[in-house]
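> Sequence unavailable; structure follows:
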């Protein structure tokens, strides 16, 4: 397979042995801090500037393709480059090693969390991290908003998406679908309204199209791997067990997670906390804080959610065993589809990227994501800064309202200081989180 992929590589690209590539992908899995932007920057520096494994043009070409896909773009970019250099085995190695260290660490943290999170020093550290996460999410709103909201139309879509999810509890997949339809419609009837949003097709490269036989093999293998754990769970535990519900829910998330982890977390929080009641709002906040401080894709916070959901509804298993099964299952159904998108779609990327209608649809989806992340910021803010939050319902609306008397001034101070450090001082995120954890330990760890 690798011959038809690498045959068009530019002369400036350096060949590399599979063993050397394995060493790099393993290393990357341990140093991939900083969210998708930091992870992509690390790969660009190492693979383009230092090692010359891939040209600047081809790197950007691959990145643009991965940005069109649901799921974590940094992990998919690693999978794509691994596939480009060594075919299917290279893509599997790169994608798995990018996720594996973070998965193991998050799973270990999940076990420690359910055993020791009520210990004073641990509570203090988690308190500080929880407040700092609010600043991290606000910084994500600002960063993505600057890129996505380029004209009045995109601002309107972002505003409607925010109102839909915050006020009317519209499901995130419905918002993504509506935004995509709006993008297609605007491209068809009012293209001048979104001309600044739709990205122009990038430089083309000759890439051999996959044969129908190969496409069928990829579909059969990946879908079988994706569905096998769910079929086993269904046959043994039935359709209503928490593991089956988690598998189906996070499989759906794998298909609609356009816009990165922050966008989907709003919907996950909405469903996992208030819908399925797998974990508390406080657990969700602390899970995100923990995921921010570990390597790997931020979407690995879903591993934490899967662990706690199964741990809290463990029968007929021991709670820790159930939690481990939930963590593995959630991670499996989240990332197996990523390999399907890359192995199936990469040979056709030129045709996809030349379709301006698709670019217009994705531009509107990205705009909607800004509104969804703003909802996430407010949701986090309410639960991080106030001890009591009530829900008001009426006229088809559902709005969360804080009790002003329950405000935690220490949390407000940590969140404000973190926001200044991130947005004004451009301080490294890990440094901000470490300082916040230390402050929380001092204030609440006694």
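Sure thing, it's come through. None of the values given here were measured: they were computed from a predicted structure.

> Only C-alpha atoms from now on, for both contacts and neighbour counts.
Will do.

> who touches the spatially closest residue to residue 313 that is not a sequence neighbour in this structure?
Among residues not flanking residue 313 along the chain, residue 242 sits closest, at 6.7 Å (C-alpha to C-alpha, 6 or more residues apart in numbering). Going by C-alpha atoms under 8 Å, 6 or more residues apart in numbering, residue 242 touches 309-310, 313.

> Would you indicate which residues of stretch 77-84 are buried?
77-84 (16 or more other C-alpha atoms under 10 Å).

> same deal with stretch 340-349?
For stretch 340-349, a neighbour-count test (16+ other C-alpha under 10 Å) marks 340-347, 349 as buried.

> Ok, stretch 312-325 next?
312-314, 319-320, 322-325.

> Okay, and which of those map to strands?
Among those, no member falls in strands (criterion: DSSP state E).

> Just the helices from the stretch 1-150 of the chain, written as ranges.
All helices of the stretch 1-150 of the chain, identified by DSSP state H, counting those that start in this stretch, fall at 2-6, 18-31, 35-43, 56-67, 73-116, 120-148.

> which one of these lies closest to residue 302?
helix 73-116 (9.6 Å; C-alpha to C-alpha).

> That closest one - contacts with which helices or strands?
In terms of contacts (3 or more C-alpha pairs under 8 Å, 6 or more residues apart in numbering; DSSP states H and E), helix 73-116 is packed against helix 2-6, helix 18-31, helix 35-43, helix 56-67, helix 301-312, helix 319-345.

> orientation of the fifth one relative to helix 73-116 in degrees?
Angle between the axes of helix 301-312 and helix 73-116 is 30 degrees (criterion: axes from the mean of the first three to the mean of the last three C-alpha atoms, to 10 degrees).

> ok, now the second one?
Using the same axes, to 10 degrees, the inter-axis angle of helix 18-31 relative to helix 73-116 is 50 degrees.

> Presented hereafter is structure B, for comparison with structure A:
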């Protein structure tokens, strides 16, 4: 769950209603290059992507008011999936209806899709060679520092009061020590927050105020032809469910019918469709569950390869959750059946992207006309605050999982009753990985360098270590 980053001002004069006449309405064709620009600049995770959209849409173009942007963002944080991509879809829908939403949301995903697919091919063909392995050796250290930074940032915002700290701690213990499934943790936290806020308990109301735009907010400057400003037409929900639900689930059902549930494509379709329903809290939260399932349950990836994939997603434009395309690619690449391995991998990656991102359009097109009904709902805000707190614990688990597999070459399983832990073999500590990780942490927390400089520096350091024969 990510709020608006601190960079943009919430009182930008150009974005306030009443500061002169609004700009002339634009056509979808005129908006297309702007959405391309936003897509090309969507580096740095959700916070950076939302900051770019705010600067372009609110401050530069004045296509949407400041209050409406914040209200749209709050709505998108309620939804599963990448909120930055959903925010782009929402604004595109407001301006030019369904076509605008498809253009804005689709373009937001397209650069990352192409980049991750190209890198997946490169990784599959050359990932074990010296220079490429060196680059990814360095990226793993940077990714570890970036995930720890995410824990700190989200924790500062989410853990307001003992109740939220307790939820975060229980979520961490549940997933780290008892291997509880991520969806169950999210649902339990949401239920606790909803009931606590509904009962008026102060501990659950603190920090749960997701302020919406006031009723007299002028809203978007440029409303599209079917933006449904007056509410959804009769039968809207059923039509959206039939259309977008069908597009999402038809390939899943077809693959299960033709290939069976044990085929790799059937497993990809079902697993990532399930993820699309529970990806609250951003990519870092769900990646802990994806990593554990892909590595330990399905055997699609080796532990270090999940870190490599996350490094790819960090260095390319688009949503961070695009890393799932790499997971789907490698799963099908290694279990191609009768297909050539690269063809199977490509199809597996595209299938993963389809079932991961298509539901995002369903959520927006289904819920946007009703978004005003969500404003001021205290119980819903309490549920969201509790889920965000649980996400902190889940991301902490992800950071520890990454640390174990970055710093140590070997781990061993420890179990005692319901307790299940991965324990490092201390003798397998990699001193170069440890040194590079410390340097990355110092760059992120001490020097406060951005994501891209840290990733680039660590990748170059890893390459030099590999070429020198030290790793």
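Arrived safely, thanks for sending. In this text, all values refer to a predicted model and were calculated from it rather than measured experimentally.

> Out of the buried residues of stretch 77-84 of the first structure, which is nearest to residue 214 of the first structure?
When those are ranked by distance to residue 214 of the first structure (C-alpha to C-alpha), residue 83 comes first, at 14.7 Å.

> which ones are touching that closest one?
Taking C-alpha under 8 Å, 6+ apart as the contact definition, residue 83 of the first structure lies against 2, 89-92.

> Would you mind checking these for buried ones?
89-92.

> which position in the second structure aligns with residue 58 of the first structure?
Using TM-score structural alignment, the partner of residue 58 of the first structure in the second structure is residue 68.

> Turn the helices of the stretch 1-150 of the first structure into JSON lines, including distance to residue 360 of the first structure.
Formatted as JSON lines, the helices of the stretch 1-150 of the first structure follow (distance: least, C-alpha to C-alpha, whole Å):
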{"stretch": "helix 2-6", "distance to residue 360 of the first structure": "28"}
{"stretch": "helix 18-31", "distance to residue 360 of the first structure": "33"}
{"stretch": "helix 35-43", "distance to residue 360 of the first structure": "23"}
{"stretch": "helix 56-67", "distance to residue 360 of the first structure": "14"}
{"stretch": "helix 73-116", "distance to residue 360 of the first structure": "19"}
{"stretch": "helix 120-148", "distance to residue 360 of the first structure": "12"}
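
> what's the closest of those helices to residue 278 of the first structure?
helix 73-116 (13.4 Å).

> equivalent range in the second structure for that closest one?
Here helix 73-116 of the first structure aligns to the second structure at residues 83-126, judged by TM-score structural alignment.

> how much does the matching stretch stray from the first structure?
In the superposition against the first structure, stretch 83-126 of the second structure averages 0.5 Å from its aligned positions (mean C-alpha distance after the TM-score superposition for the first structure).

> quick revisit: what is the nearest of the buried residues of stretch 312-325 of the first structure to residue 201 of the first structure?
Ranked by distance to residue 201 of the first structure (C-alpha to C-alpha), those are led by residue 325 at 42.8 Å.

> That closest one contacts residue 307, doesn't it?
Yes: here residue 325 of the first structure reaches residue 307: they are 7.4 Å apart, a contact under C-alpha atoms under 8 Å.

> List the contacts of the residue nearest the centre of the second structure.
When C-alpha atoms, centre = their mean is applied to the second structure, the residue found nearest the centroid is residue 283 (3.0 Å). By C-alpha under 8 Å, 6+ apart, residue 283 of the second structure lies in contact with 82, 320-321.

> For the aligned residue in the first structure for residue 44 of the second structure, list the residues it contacts.
The equivalent of residue 44 of the second structure in the first structure is residue 34 (alignment by TM-score structural alignment). Counting by C-alpha under 8 Å, 6+ apart, residue 34 of the first structure touches 292, 295, 429-430.

> Show the buried residues in those.
Buried among the contacts of residue 34 of the first structure (16+ other C-alpha under 10 Å): 292, 295, 429.

> which residue lines up with the first one in the second structure?
The one in question is residue 292 of the first structure. Per TM-score structural alignment, residue 292 of the first structure is aligned with residue 314.

> Tell me the spacing between that match and residue 367 of the second structure.
30 Å (C-alpha to C-alpha, to the nearest Å).

> do the same with residue 94 of the second structure
For residue 94 of the second structure, the distance to residue 367 of the second structure - C-alpha to C-alpha - is 12 Å.

> what does stretch 162-178 of the first structure rub up against?
In contact with stretch 162-178 of the first structure (C-alpha under 8 Å, 6+ apart) are residues 161, 256, 258, 264, 266-267, 365, 368-372, 374-375, 396-399.

> if I read this right, residue 195 of the second structure contacts residue 379, doesn't it?
Yes: Residue 195 of the second structure is within contact range of residue 379, at 7.1 Å (criterion: C-alpha under 8 Å).

> If you count surrounding residues, which of the two has more?
Neighbours per residue, other C-alpha atoms under 10 Å: of residue 195 of the second structure and residue 379, the larger number sits with residue 379, 23 against 16.

> which residue lines up with the more buried one in the first structure?
Residue 379 of the second structure maps onto residue 357 in the first structure, by TM-score structural alignment.

> in which helix or strand would I find that match?
helix 356-385 (DSSP states H and E).
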